[in-house]
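Visitor: got a predicted model here, sequence first, then my questions.
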Amino acid sequence: MNLELRQLRYFVAVADEMHFGRAAARLHMTQPPLSQAIQALEASLGARLFHRSKRSISLTAAGAALLPEAKRLLAQAQLLPELARRAAAGEAGRLSLAFVSTADYSILPPVLREFRERYPQVQLDLREATSDVQLEELAQGRIDAGLLILPLPDKSKTELNCLKVLSEPLVLAAPTGSKAIHGKDAVSLKAVSELPLLIFPRRIAPAFHDAILACFRDHGLTPLIGQEAIQMQTIIGLVSAGMGIALVPQSVSNLKRPGVEYRALKEKTPVIDTGLTWRRDNDSPVLHAFLKLLREK
């Protein structure tokens, strides 16, 4: 069965007018072709839609059941051009976005809030993932974009584009009550170098991992690695438990955890960059709408 919207429009017009002549006039056509079209529709459906007499017509049970669904389909069909226009303009559709946990304490919430306000018809698929996982997801085409720690590995630069959205220094996260930080606004690495360092595995974000260790090495210090953890929340939790210190991006200080205090470092520290990364061959209008918003920041 191959139903056409034209047939449904004819059926609705006759059902509304309950008169073939008035329905034909409403449709700007003559009555015979309209009657033939309704008969063809009934034949396709295998059911009569109207009771006919010389003086009147009325809906059959099948016609009464079909009428609201036919009106719904016609109404939806009227929305299709606008839907296509909005999708082409990036105003509707779906955006799959991954993000590192540090972005959740800084750039991500305000950007998502503004994006939702601008594009309420876009469905957001959000997932937290480490930088290495995001790179794999991008390579497989399972996400549209990822907010991750820069720089990108050299092997990824030919396939991925990148937009830097945040630069921030490292700060110290230490257990509350540590003598080395008591009463101080800024702390020297040397003062805390004997405490275990809590850090994530190098495979998660090699450049970020190396930058943390370089902070110690550049000042003639060798940190004692106490524990590795994948998630930043876990690292801060370990600091709260008194298991050591951590060097974290400044935005992580927005994660208020009992038992943890944040301090600036007296030494010059590397800047940690966060960026949005996406495949060069991804021409999604929704993605480009998201990029436009980020470039305005």
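Guide: Received it, and whenever you're ready, just let me know what you need. Numbers count the residues shown, from 1 in each chain.

Visitor: only C-alpha atoms from now on, for both contacts and neighbour counts.
Guide: Noted.

Visitor: quick check: buried residues in the host helix or strand of residue 162?
Guide: Taking DSSP states H and E as the definition, residue 162 sits inside strand 160-175. By 16 or more other CA atoms under 10 Å, the buried positions in strand 160-175 come out as 160, 161, 162, 164, 166, 169, 170, 171, 172, 173, 174, 175.

Visitor: now do stretch 11-29
Guide: By 16+ other CA under 10 Å, the buried positions in stretch 11-29 come out as 11, 12, 13, 14, 15, 18, 19, 20, 21, 22, 23, 24.

Visitor: one more: stretch 242-252?
Guide: Residues of stretch 242-252 classed as buried: 242, 243, 244, 245, 246, 247, 248, 249, 250, 251, 252 (neighbour count, 16+ other CA under 10 Å).

Visitor: check stretch 64-82 too.
Guide: Residues of stretch 64-82 classed as buried by neighbour count (16+ other CA under 10 Å): 66, 67, 70, 74.

Visitor: show me the contacts for residue 162.
Guide: Contact partners of residue 162, counting by CA atoms under 8 Å, 6 or more residues apart in numbering, are 275, 276, 277, 278.

Visitor: the structure to be compared is supplied as follows:
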Amino acid sequence: MDLLRHLGFFVAVAEEGHFGHAADRMGMSQPPLSQGVRRLESRLGVTLLIRGSRGVRLTTAGADLLPRARALLDGREQFLDAARRQRESRGAVRIGVIAALSDLQVAALTAAVRAAAPDPDARTVIISTAPTAELVDAVTGGRLDCAVVHHPALLGELRAGPVLKLPRMLLMPDGHPAARGKPSLRALSGLACATAPRAHGTAAFDLLADTLRAKGLDPEFLPAPGDRDALSAVVAGRAFALSADLRLEAPGVRAAPVGEELALRVRVVRPDPVPQQDVPDALESALAGMS
């Protein structure tokens, strides 16, 4: 028997409380629906529903099995959705990036990967944004072809390209004393640092904290995975932040360049062997142009 189909009959009747209503919901007549539920009960060896003149109600076994039946049906839909995504992405290049990259940088990376193909119009590029640890797992598991991740980071058996340093801007509340004249990191004392949570890249987070301490600043940290979260904290006067978007402008924010020691350090990671070598090469070339 088609177990999932018959479980669908059972769930519909249980939720509607009536065979006729369930049949309407399923777009079928009542007799085959009733027969299908009885066939399921026979196959399972338990009675699921008590029939009455006013409708049906669940038996003890039916009440126990109903959420399990729903879970199986939900799993079927999830499976079909995953298969659809695989079908739609067949032949596509799947790239992961960290949220610290700006929208313009991600667009430039996408364009570079497409341009590197023999026929750019035939290459589809799918971009995913996630923390470094998740990107490493996705490349290792074959769900991504390669990824741009924070450095330093634990990479396991993945191959990694050179460390590339992307310049960043220091974002400060416009009314803060540190924003007057030449910006000074020490003058930011009292403000938190809005940056990606430590869980998004433990080693990179620790490196940033150590660098700030070496410059005489030991701030609290506010979780801000991307520029939108960081800007909100800066405009509210609660924090300063670092952004790789060199063109970023916002009301209430003063932006100033910072030295190389606070640059965004990234690497392109890929499996070994890599399916399409031109993809990480294009990413590294584009990132090098941003350095």
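Guide: Alright, I've got the coordinates. Note that the structure is predicted; figures quoted are calculated from it, not measured.

Visitor: for the two chains, what TM-score is obtained?
Guide: Remark: TM-score between the superposed chains equals 0.58 [TM-score structural alignment, normalised by the length of the second structure]; 194 aligned residues with a CA RMSD of 2.6 Å.

Visitor: still on that earlier bit, what is the nearest of the buried residues of strand 160-175 of the first structure to residue 238 of the first structure?
Guide: Top of the list for closeness to residue 238 of the first structure, among the buried residues of strand 160-175 of the first structure and by CA to CA, is residue 175 at 9.0 Å.

Visitor: give the equivalent position in the second structure for that closest one.
Guide: Counting by TM-score structural alignment, residue 175 of the first structure lines up with residue 173 in the second structure.

Visitor: then residue 209 of the first structure?
Guide: Checking TM-score structural alignment: residue 209 of the first structure goes with residue 205.

Visitor: so its match belongs to a strand, correct?
Guide: No: Residue 205 of the second structure is assigned helix when assessed by DSSP: H, G, I helix; E, B strand; the rest coil, not a strand.

Visitor: could you export the buried residues of stretch 11-29 of the first structure as CSV, including distance to residue 133 of the first structure and secondary structure?
Guide: Rendered in CSV, the data for these read as follows (distance: CA to CA, whole Å; DSSP: H, G, I helix; E, B strand; the rest coil):
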residue, distance to residue 133 of the first structure, secondary structure
11, 54, helix
12, 53, helix
13, 56, helix
14, 59, helix
15, 58, helix
18, 63, coil
19, 65, coil
20, 64, helix
21, 66, helix
22, 65, helix
23, 61, helix
24, 62, helix
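
Visitor: which of those residues sits closest to residue 122 of the first structure?
Guide: residue 12 (32.8 Å).

Visitor: which residue packs closest to the closest one, ignoring adjacent ones?
Guide: Nearest non-adjacent residue to residue 12 of the first structure, counting by CA to CA, 6 or more residues apart in numbering: residue 67, 6.6 Å away.

Visitor: from the buried residues of stretch 11-29 of the first structure, which single one is nearest residue 126 of the first structure?
Guide: Residue 126 of the first structure lies nearest to residue 12 out of these, by CA to CA, at 42.7 Å.

Visitor: just checking, that closest one touches residue 71?
Guide: Yes: taking contacts as CA atoms under 8 Å, residue 12 of the first structure lies within contact range of residue 71: 7.0 Å.

Visitor: show me what contacts residue 37 of the second structure?
Guide: 6, 7, 9, 10.

Visitor: cutoff 7 Å now
Guide: Neighbouring residues of residue 37 of the second structure by CA atoms under 7 Å, 6 or more residues apart in numbering: 6, 9, 10.

Visitor: do a quick rundown of the strands in the stretch 1-150 of the first structure.
Guide: Counting by DSSP state E, counting those that start in this stretch, the stretch 1-150 of the first structure has strands at residues 50-52, 57-59, 92-99, 121-128, 145-149.

Visitor: confirm for me that residue 92 of the second structure is in contact with residue 124.
Guide: Yes: using CA atoms under 7 Å, residue 92 of the second structure is in contact with residue 124, at 4.8 Å.

Visitor: what about the corresponding residue of the first structure for residue 237 of the second structure, which SS state?
Guide: Aligning on TM-score structural alignment places residue 237 of the second structure opposite residue 242 in the first structure. Of the three states, residue 242 of the first structure takes coil according to three-state DSSP.

Visitor: look up how far residue 263 of the first structure lies from the closest residue to residue 242 of the first structure other than its chain neighbours.
Guide: Of all residues beyond its chain neighbours, the one nearest residue 242 of the first structure is residue 175 (5.4 Å), with distances taken as CA to CA, 6+ apart. Here residue 175 of the first structure is placed at a distance of 11 Å from residue 263 of the first structure (CA to CA, to the nearest Å).

Visitor: next one: residue 133 of the first structure
Guide: Separation of residue 133 of the first structure from residue 263 of the first structure (CA to CA) stands at 30 Å.

Visitor: residue 119 of the first structure too?
Guide: With distances taken as CA to CA, residue 119 of the first structure is found 39 Å from residue 263 of the first structure.

Visitor: also residue 165 of the first structure?
Guide: Going from residue 165 of the first structure to residue 263 of the first structure by CA to CA gives 24 Å.

Visitor: tell me the secondary structure at the equivalent of residue 194 of the first structure over in the second structure.
Guide: Using TM-score structural alignment, the equivalent of residue 194 of the first structure in the second structure is residue 190. Of the three states, residue 190 of the second structure takes coil according to three-state DSSP.

Visitor: hey, where'd the helices end up in the stretch 151-291 of the second structure?
Guide: Remark: helices assigned in the stretch 151-291 of the second structure by DSSP state H, counting those that start in this stretch are 202-214, 227-235, 278-290.

Visitor: give the equivalent position in the first structure for residue 96 of the second structure.
Guide: Applying TM-score structural alignment, one finds that residue 96 of the second structure aligns to residue 98 in the first structure.

Visitor: cool, residue 40 of the second structure as well?
Guide: By TM-score structural alignment, residue 40 of the second structure lines up with nothing at all.

Visitor: helix or strand for residue 40 of the second structure, which one?
Guide: Counting by DSSP H and E, residue 40 of the second structure is found in helix 30-44.
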